[in-house]
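Chemist: what follows is a protein structure lacking sequence information:
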């Protein structure tokens, strides 16, 4: 594609967003979700650091971080119970 066309399209989109405004609510929801997933990963990291003495280890991945981030401490406890008793 011609660079002039791409720059024109991007400029047009920027002008449209300046007049209309950005959809803030979906961006805010996505941002809060990402923050919760990061907090969940931190919960699991500290669980792994302190639980290493007791033989507790829950892998840190997207699914476990999402569960612990959305559910909080009860989610971390549920992950530990699943890891210990079911798996």
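Modeler: Sure thing, it's come through. Nothing here was measured: the structure is a model prediction, and the numbers come from that model.

Chemist: could you use CA atoms for every contact and neighbour count after this?
Modeler: Noted.

Chemist: please name the nearest non-neighbouring residue to residue 45.
Modeler: Nearest in space to residue 45, with sequence neighbours left out and distances taken as Cα to Cα, 6 or more residues apart in numbering, is residue 60 at 7.4 Å.

Chemist: here's the one I want to compare it with:
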């Protein structure tokens, strides 16, 4: 794709959104979901840092971050228990 075409497409999308407006609730929902995924990844990082001596290592990927982000501390505990019992 040519750079001028790429810039033109982005500019037209921005112009269209300025005229039509963006649905605020959907953008807020997506933003809150991304924040939860990031918080889940941070929880897993601390679990891996603290659980290193106990042999607990849960990989940090999108699936485990979503589980830890949505369920919170119980989700991290469930992932640690699954890791401990399965592996």
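Modeler: Sure thing, it's come through. Since the model is a prediction, treat every value here as computed from it, not as a measurement.

Chemist: now what about the TM-score between them?
Modeler: Comparison of the two superposed chains (TM-score structural alignment, normalised by the length of the first structure) gives a TM-score of 0.80, and 87 aligned residues with a Cα RMSD of 2.5 Å.

Chemist: just to revisit the earlier point, give me every residue that touches the residue nearest to residue 45 of the first structure.
Modeler: 41, 44-45 (Cα atoms under 8 Å, 6 or more residues apart in numbering).

Chemist: for residue 11 of the first structure, identify the helix or strand it belongs to.
Modeler: helix 3-20 (DSSP states H and E).

Chemist: and the next helix or strand past that helix?
Modeler: Taking DSSP H and E as the definition, the helix or strand right after helix 3-20 of the first structure is helix 24-51.

Chemist: please point out which parts of whichever helix or strand comes after that next one sit buried.
Modeler: Once the chain leaves helix 24-51 of the first structure, the next helix or strand it forms, by DSSP H and E, is helix 62-71. For helix 62-71 of the first structure, a neighbour-count test (16 or more other Cα atoms under 10 Å) marks 64-70 as buried.

Chemist: redo these as a markdown table? Include distance to residue 56 of the first structure.
Modeler: Shown next, in a markdown table, are the buried residues of helix 62-71 of the first structure (distance: Cα to Cα, whole Å):
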| residue | distance to residue 56 of the first structure |
| --- | --- |
| 64 | 14 |
| 65 | 16 |
| 66 | 19 |
| 67 | 17 |
| 68 | 15 |
| 69 | 19 |
| 70 | 21 |
